[in-house]
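**Student:** sequence? don't have it. structure:
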């Protein structure tokens, strides 16, 4: 078997495909080939051992010629046959034969491996006879071009590429700004100035081109600073005022034409607006959702805070809310005026705690005014605390409504130093002009912005 070593061979097997390569060892039971190709694709291993039982056909192609020194064998990559082609895709390259000027041929040391070799001489080619390629040669030229592409790019590279290229890591190594600074540093001063003028940015229509002054967060100054301060969502500081200063503010407002009726109307409307949001807004007050009409209970005392509650109930009734007013007494003039207007809504007015409903959506508490000893209502407090509805207090005392757990409180103009029993504080704008604040020595700038009611948060920085 040693006489077959060095021959180029094409071996067909039953189920492993067709192998081509150079015989490096051969015995009676197996054959070893090096530089193997399987169905035209280079094998990953350097040699392949084939058993005689698997071989169905064996064809010797050519013996490899060896010269002194290292081997110069060039093995072309066979390409698998395409459908409709009888010949192999790998043909003899015209460069394997060089035509001398005297008409003789000089052969290279090796030829490409192919299973079915078709030797085509230059004399058999019609294109060399006539000088004009026929239709058959035209298609043949196209096929050769495609064959070159497949020969170059048809081999699998999965075993070569181990991991993907990290583009982000490579891009991070490139400092664009440093490169541009280096380039600009080499330019003359005249060119630098011209480039600077070109780089001046143009502003859009919605961009501010004027430099703004720093924001002043303390826009309201009071004569006597209390220990409690509040801040808005925008960070503006709202100082609290004592009861005496607020009473002076009411007197100044009354003298300048801002009567209690005006203030009660604005507080009632603000309370109605907050209540509508708390009950669900447009989801509950929808023409297609009349079976879930919200119910609001208003607890009114015999004072100006009670008049605010009646006013809020009237505004809520005008929005279609089912309102129930509990009235302790109607001896106050402001309460009598608002009660007469509320009766026009035809909604309920009760004076007994036992008639209060067990289920309600919101409870508005307007029972007590600011004083050292606010009046207590034990039965109302017990009913309110036993109910699961949210409680909104209108201008409650700074210490809170006695024995009533409040979640929200709505206060006018400037807040008092409210205790935690009043819950979250909301500030209502009564529309006072700046002259009223100047009368009592308050430096004032409106913190409301585009809103009528704003939330306040306790300032923990003081």
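**Tutor:** Happy to help now that I have it. Keep in mind the model is a prediction, meaning the values are calculated, not measured.
**Student:** make it CA atoms for all contacts and neighbour counts henceforth
**Tutor:** OK.
**Student:** now residue 443: closest residue in space, sequence neighbours ignored.
**Tutor:** Leaving aside its chain neighbours, residue 443 sits nearest to residue 221 (4.9 Å; criterion: Cα to Cα, 6 or more residues apart in numbering).
**Student:** the one you found touches residue 446, doesn't it?
**Tutor:** No - if you go by Cα atoms under 8 Å, residue 221 and residue 446 don't touch, sitting 11.8 Å apart.
**Student:** confirm residue 456 sits in a helix?
**Tutor:** No - applying DSSP: H, G, I helix; E, B strand; the rest coil, one finds residue 456 to be strand, outside a helix.
**Student:** ok, it - contacts?
**Tutor:** Residues near residue 456 by Cα atoms under 8 Å, 6 or more residues apart in numbering: 230-233, 424-427.
**Student:** just those now: which is nearest residue 333?
**Tutor:** For the contacts of residue 456, the residue nearest residue 333 by Cα to Cα is residue 427; the value is 25.8 Å.
**Student:** pick out the residue nearest the middle of the protein.
**Tutor:** residue 168 (21.3 Å; Cα atoms, centre = their mean).
**Student:** assign it to helix, strand or coil.
**Tutor:** Three-state call for residue 168 (three-state DSSP): helix.
**Student:** how much space separates it from residue 162?
**Tutor:** For residue 168, the distance to residue 162 (Cα to Cα, to the nearest Å) stands at 18 Å.
**Student:** put this beside the first:
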């Protein structure tokens, strides 16, 4: 007959019904007189009890199962598979070694319980009936597997991830967090001065220190780029002589400037290959008019629904080749429903190209005046300047030229200059249009654009210019000064 003291040290599971729950713990005391059992390290429904010693009365106990007996706890290894039932004769209900209830056997202590892990269900003693039942299930599953032709090696490999999970996650939280991490102590183990001294000793320059390197790093605002925004430099156009000025496209291509004499020979060579002067004038006039139309507002300003608010343009032309380019631009603007007024002074001698362009312009609805006083006194949207000549700088001294300059300054309209000379212009422009390759221009010409005349590559090669078109898909591109 077993006495109550023989159960002290055993691990038991006590079922007290659905209200009180199921308790698990180590037996520390068995009261024969008052019919009680006391547990330490107790769990209730899988959660660690807050009290150190829990006492249960025999009245509340419905079933008591021994998980590990006191003899097994003292021995180095337990005897598994014993079929003998230990029964308490000290007034307690009989003790059985049946398997744990689902609530007690399947529940895993959580992190909030902060308790040591209980023995797994694999160590629980089982009855011979259950063992034989498990053997029958295993034999049936094994025979089924053999009939299906699945190797046992594949079944073993499928169980490997579960084994790895058990090895990784079966350790209880309380076993890991036994004490709080001492941050101050571990921080004191790091000798910052010694580490910096070691880094500084490895620098190539003895006078250079790591702290000084950190101080040299510039501070950037939120709208500044950390990397330097330096445009890429590509040279696909080279002139035979060193250029006086260089320009850049939006994509970083270098466009060298050429002298006026070299450009004159370039246009003469193009004329020799078939690109005649009228065709060159047409290219310049069309590019200038297209640029002016965009500056006037493009499709938002010029459309059939807005015919009652036609934009107004004043085109100022001189008696030379640049004047003929301005007349060609005025003709294209008039054909696009722009209210154009053109000024050409009453000169004694007019070149043939200018006269031919004037004959075409007279076929449009544009207005031609020879006196600046006859120009409209109302406001204009844009002024196109084609007064200046590359060959005659003395035009600035003419009385009609000064009158035109005064009239232009009295109006606040923006000025577009067509092919301005390198020596400068009297009328300050906001935009300027150069042709073929740019000349070294002054700052008074404003923002510079380059017009494609469609010169063949052989024309450039003949004059010793290495040329690859920078225009891409456009006929007019903006240029940026390198200064």
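**Tutor:** It's in. What you see is a predicted model, and the numbers here were worked out from it, not measured in a lab.
**Student:** superposed, what's their TM-score?
**Tutor:** Overlay of the two chains. TM-score (TM-score structural alignment, normalised by the length of structure 1): 0.56; 344 aligned residues with a Cα RMSD of 5.1 Å.
**Student:** now the contacts of residue 456 of structure 1 in TSV, with distance to residue 383 of structure 1 and neighbour count?
**Tutor:** Formatted as TSV, the contacts of residue 456 of structure 1 follow (distance: Cα to Cα, whole Å; neighbours: other Cα atoms under 10 Å):
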residue	distance to residue 383 of structure 1	neighbour count
230	31	19
231	33	19
232	33	19
233	34	10
424	21	18
425	23	23
426	24	20
427	27	23
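**Student:** quick one, strands of the stretch 201-350 of structure 1?
**Tutor:** 229-231, 237-239, 295-300, 322-327, 348-350 (DSSP state E, counting those that start in this stretch).
**Student:** what's the average distance of the fourth one to structure 2?
**Tutor:** Averaged over the aligned pairs, strand 322-327 of structure 1 sits 2.5 Å from structure 2 after superposition, using mean Cα distance after the TM-score superposition for structure 1.
**Student:** of all the strands of the stretch 201-350 of structure 1, which one is nearest residue 408 of structure 1?
**Tutor:** strand 295-300 (14.2 Å).
**Student:** packing partners for the closest one?
**Tutor:** If you count contacts as 3 or more Cα pairs under 8 Å, 6 or more residues apart in numbering; DSSP states H and E, strand 295-300 of structure 1 packs onto helix 304-318, strand 322-327, strand 362-366.
**Student:** got the contact list for that strand?
**Tutor:** Applying Cα under 8 Å, 6+ apart, the set of residues contacting strand 295-300 of structure 1 from outside is 306-307, 309-310, 313, 321-328, 360-367.
**Student:** coming back round to it: tell me which residue of structure 2 matches up with the residue nearest to residue 443 of structure 1.
**Tutor:** Aligned by TM-score structural alignment, residue 221 of structure 1 pairs with residue 239 of structure 2.
**Student:** distance to residue 133 of structure 1 for the strands of the stretch 201-350 of structure 1 - can I get that in a markdown table?
**Tutor:** Shown next, in a markdown table, are the strands of the stretch 201-350 of structure 1 (distance: least, Cα to Cα, whole Å):
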| stretch | distance to residue 133 of structure 1 |
| --- | --- |
| strand 229-231 | 92 |
| strand 237-239 | 94 |
| strand 295-300 | 97 |
| strand 322-327 | 99 |
| strand 348-350 | 107 |
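**Student:** out of those strands, flag the one nearest residue 407 of structure 1.
**Tutor:** Closest approach to residue 407 of structure 1 among these is made by strand 295-300 (15.0 Å; Cα to Cα).
**Student:** measure how the closest one sits relative to strand 362-366, angle-wise.
**Tutor:** Going by axes from the mean of the first three to the mean of the last three Cα atoms, to 10 degrees, strand 295-300 of structure 1 is angled at 10 degrees with respect to strand 362-366.
**Student:** average distance between strand 295-300 of structure 1 and structure 2?
**Tutor:** Counting by mean Cα distance after the TM-score superposition for structure 1, strand 295-300 of structure 1 comes out at 2.7 Å.
**Student:** ok, residue 238 of structure 2 to residue 463 of structure 2 distance?
**Tutor:** 11 Å.
**Student:** ranges for the helices of structure 1?
**Tutor:** Secondary structure of structure 1 (DSSP state H): helices located at 126-130, 135-153, 167-172, 176-185, 189-198, 243-255, 260-278, 304-318, 333-342, 378-386, 434-439.
**Student:** of those, which approaches residue 108 of structure 1 most closely?
**Tutor:** Nearest of those (Cα to Cα): helix 135-153, 20.4 Å.
**Student:** which of the residues in the closest one are buried?
**Tutor:** 147, 151 (16 or more other Cα atoms under 10 Å).
**Student:** over to stretch 56-67 of structure 1?
**Tutor:** Residues of stretch 56-67 of structure 1 classed as buried by neighbour count (16+ other Cα under 10 Å): 61, 64.
**Student:** thank you, goodbye.
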